[in-house]
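[1] Model the structure of this input:
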Amino acid sequence: MAQAAATTAQQKLSENDVQAIDRLRDAYSRLKSEIGRVIVGQHATVERLAICLFARGHALLMGVPGLAKTLLVSKLAETMSLNFNRIQFTPDLMPMDITGTDILQDTAEGRREFQFVHGPVFANIVLADEINRAPAKTQAAMLEAMQEHNVTVLGKSFHLDEPFLVLATQNPVEQEGTYPLPEAQLDRFMFLIELDYPSEAEEIQIARTTTGEALPKLERLMTPAEILAHQALVRRVPVPDHIYAYAARLVRKTRPSNPTAPAWIKPLVSWGAGPRAVQYLILGAKARAALLGSYMVRLEDVQEVATSVLTHRIITTFAAQAESIDARQIARRLVEETATDA
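    Presented below is the predicted three-dimensional model:
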């Protein structure tokens, strides 16, 4: 049955698309090898970042300081031939500090005119460091850039270069003086990617790699035009009907008011994931399938991305917090339980 489904999927794809998926698989394999020359471990994180890039999503990175988040993102941009900017969010950061603004300058003719000076958001990959430290007005400007791929300054709209990817970080340790992201803005992020401490062997290798000579310059594996072509290819990866049904069923079980939600959800969850979660489950599964060289989306593709999609969209109750049950544990349990009736 699986072989027949794969044959059907290949028939839905053109021969050019099949060859393009093969090229994307090979490029992704080289990408992992190149980044591995600088970044020790973090294999799951690299996969999640690649999925976001080719699915045209954004990601929220969560991890304590010192886990090489900035280095990882900058090296991803380097291998993809993309422009990279880092914005350090602070409580006094204003929207114009990230979008840019008009500045009065002298022209060659001797006149003084306002000219727009681009802010750091004008890049292909933007690392929004500690985004929850910025006030709501600045977060709203960033939200417009993420959602519309445009910024508006003094009534004028400016389009951002494609591809455009925002990777925002939050420090899970220090929360004093922060502005928690509202649920509507959290929902704009495709993935929540949590970085954990490295293993002992990885930590030893990190010390060896970073305390010697300068880090190597990585090979450029792809151009922006090729990335845009692969993003369009990901959208064409076929999805069987039962995968759509599974994704919708999984998301609906996160909502305590839904009749299909398990009984244990109701006391632990106050608000579940919305329809955008279903969209990102499918898009993430499509991107993962293409990166691994599959010509159709499989159930395991959805299951692999489900926790990253659902965790930041599940709002837990005080009862769950009192029992030290977080949203990630709830998402994992739902995925495990739903897999049995897929």
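[2] use CA for all of it now, contacts and neighbours both
    Fine.
[3] Point out the other helices and strands that the longest helix that the chain contains packs with.
    The helix that spans the most residues within the chain, counting by DSSP state H, is helix 15-36. If contacts are counted by 3 or more Cα pairs under 8 Å, 6 or more residues apart in numbering; DSSP states H and E, helix 15-36 sits against helix 69-79, helix 224-235, helix 275-291.
[4] Nearest to Val38 among the ones you listed would be which one?
    Val38 lies closest to helix 69-79 among the helices and strands packed on helix 15-36, at 8.1 Å (Cα to Cα).
[5] so what does that closest one touch, helix or strand wise?
    With contacts defined as 3+ Cα pairs under 8 Å, 6+ apart, helix 69-79 has these neighbours: helix 15-36, strand 125-129.
[6] Tell me how far the last one lies from the chain's centre.
    Relative to the chain's own centre, strand 125-129 is displaced by 11 Å; criterion: Cα atoms, centre = their mean, to the nearest Å.
[7] could you check the angle helix 69-79 makes with that strand?
    Counting by axes from the mean of the first three to the mean of the last three Cα atoms, to 10 degrees, strand 125-129 lies at 170 degrees to helix 69-79.
[8] Can you name the residues in contact with the helix or strand following strand 125-129?
    Sequence order places helix 136-148 as the next helix or strand after strand 125-129, per DSSP states H and E. Helix 136-148 is contacted by residues 58, 93-95, 98-99, 121, 131, 150-151, 160, 165-166, 179, 185, 188 when judged by Cα atoms under 8 Å, 6 or more residues apart in numbering.
[9] Following up with a second sequence; could you model it the same way so I can compare the two?
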Amino acid sequence: MEQLLLQMEKELVGQKQNIRLLITALLAGGHVLLEGVPGIGKTKMVRTLSQLIGGESKRVQFTPDMMPSDIIGHVVYNMQTNQFETIKGPVFANLLLADEINRTPPKTQAALLEAMEEGQVTIHGVTYPLPDPFFVVATQNPVEYEGTYVLPEAQLDRFLFKLTMQYPSHEHEKQILKQHIPWQKQQASVATPICTLDEILAQRKKLEEVVVDDSLLEYITTLIRKTRETKRLQLGASSRAGIAVLMASKAWALLDNRLYVTPDDVKMVARPALRHRLILSPQVELEGGTSDHIIDETLAAIPVPR
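    Coordinates of the predicted model:
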């Protein structure tokens, strides 16, 4: 995992924390919604990860005319054999990049619900298990809303994290430009996988060894419940959100070579695990408030366990 992190950071300048959170989600068995303006490396980040972990990866460019069968697959009649055959869709992969997921209608978005939650899809009444591990990374543009469809709450709740990619710093942007100068460009080394799928599954199994003290369980429970009590939110965090924070905290600790969770681990994953599950009240939106602000304020109001 350390080698994977180092190689990812070498290929993607200025995205250290998002890279670590992306791999945390992979270890925790969750999925990621990656939001950012065009041209800052969202697709490159996912493509680099797919090359480094091996396995089968597929990319789907979502469009308004896409149907659910284009994602999960369909049944066709073979006239030569006089039998119906199942054509499996791109969802049958270890890593699925759902590019611009908000450009497809809700009916097609819903095709991913069963896959993301249960690791299986149903085609014409027959259920097929998906490969293990199965990891979805969906991207969306936060600026351009013409021709887009808002992701429903049920779909958003299936994502463990919502990561927001910002513009790189001045120095990092200069390094990115240097990578495109022939005599300064480093030789790409992403062709060879650094870890195997079996090793990733073994690391997931190791999550069971990560210890979470009862005081931290109380800390997470209080955080989740307080989001439901504030009048600044129309909708607070669900029980699934609490599970997301717990599993992500354990995976973050494991990436830090620890078999125990600390309050700092919870604070680190709280924003990406909760920001897409909260619905702001109209007044807060008018005042320019964000989910991140409310999460930070809620954390600040809860005593940190010792």
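[10] picking that back up, among the contacts of helix 136-148 of structure 1, which ones are in strands?
    Among those, DSSP state E puts 150-151, 165-166 in strands.
[11] residues in contact with Leu281 of structure 1?
    247, 302, 305-306, 309.
[12] just to revisit the earlier point, got a winner among the ones in strands among the contacts of helix 136-148 of structure 1 for most neighbours?
    Val166 (26 neighbours; other Cα atoms under 10 Å).
[13] contacting residues around the aligned residue in structure 2 for that residue?
    Taking TM-score structural alignment, Val166 of structure 1 has Val136 as its aligned residue in structure 2. Val136 of structure 2 makes contact with 31-32, 95-98, 116, according to Cα under 8 Å, 6+ apart.
[14] how near is Val136 of structure 2 to Asn94 of structure 2?
    8 Å (Cα to Cα, to the nearest Å).
[15] swap in Leu33 of structure 2?
    Distance from Leu33 of structure 2 to Asn94 of structure 2, counting by Cα to Cα: 16 Å.
[16] ok so, going back, format the helices and strands packed on helix 69-79 of structure 1 as CSV; extra columns: distance to Ala50 of structure 1 and mean neighbour count.
    Output for the helices and strands packed on helix 69-79 of structure 1, formatted as CSV (distance: least, Cα to Cα, whole Å; neighbours: other Cα atoms under 10 Å):
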stretch, distance to Ala50 of structure 1, mean neighbour count
helix 15-36, 8, 17
strand 125-129, 12, 24
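[17] can you redo the ones you listed as CSV with distance to Leu104 of structure 1?
    Output for the helices and strands packed on helix 69-79 of structure 1, formatted as CSV (distance: least, Cα to Cα, whole Å):
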stretch, distance to Leu104 of structure 1
helix 15-36, 42
strand 125-129, 27
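[18] if we compare the ones you listed, which one ends up closest to Thr223 of structure 1?
    Nearest of the helices and strands packed on helix 69-79 of structure 1 (Cα to Cα): helix 15-36, 11.5 Å.
[19] got a list of contacts for the closest one?
    10, 43, 46, 72, 75-76, 79, 218-219, 221-222, 230, 233, 290-295.
[20] 6 Å instead, please
    290-293 (Cα atoms under 6 Å, 6 or more residues apart in numbering).
[21] what's the angle between that helix and helix 69-79?
    140 degrees.
[22] Past helix 15-36 of structure 1, which element shows up next along the chain?
    Immediately after helix 15-36 of structure 1, counting by DSSP H and E, sits helix 43-55.
[23] Tell me the counterpart of Pro95 of structure 1 in structure 2.
    Checking TM-score structural alignment: Pro95 of structure 1 goes with Pro68.
[24] show me the contacts for that match.
    By Cα under 6 Å, 6+ apart, the residues touching Pro68 of structure 2 are 108, 111.
[25] what does the one 5 residues further on give?
    Gly73 of structure 2 makes contact with 87-89, according to Cα under 6 Å, 6+ apart.
[26] cutoff 8 Å now
    Here Gly73 of structure 2 is in contact with 86-90, 123 (Cα under 8 Å, 6+ apart).
[27] Which residue is the nearest non-sequential neighbour of Ala327 of structure 1?
    Thr311 (5.2 Å; Cα to Cα, 6 or more residues apart in numbering).
[28] looking at it, that neighbour is touching Ala331, isn't it?
    Yes. Applying Cα atoms under 8 Å as the test, Thr311 of structure 1 and Ala331 come out as touching, 6.1 Å apart.
[29] okay, those two: which has more neighbours?
    Ala331 (24 against 21).
[30] aligned partner of that one in structure 2?
    In structure 2, Ala331 of structure 1 lines up with Ile295, judged by TM-score structural alignment.
[31] Okay, and that match sits in which element?
    With DSSP H and E as the test, Ile295 of structure 2 turns up in helix 291-301.
[32] Quick check: buried residues in that helix?
    291-292, 294-295, 298-299 (16 or more other Cα atoms under 10 Å).
[33] distance between stretch 82-102 of structure 2 and the chain's centre?
    Here the centre of stretch 82-102 of structure 2 is set off from its chain's centre by 18 Å, with Cα atoms, centre = their mean.
[34] Show me the residue at the heart of structure 1, geometrically.
    Nearest residue to the geometric centre of structure 1 (Cα atoms, centre = their mean): Ala59, 2.6 Å.
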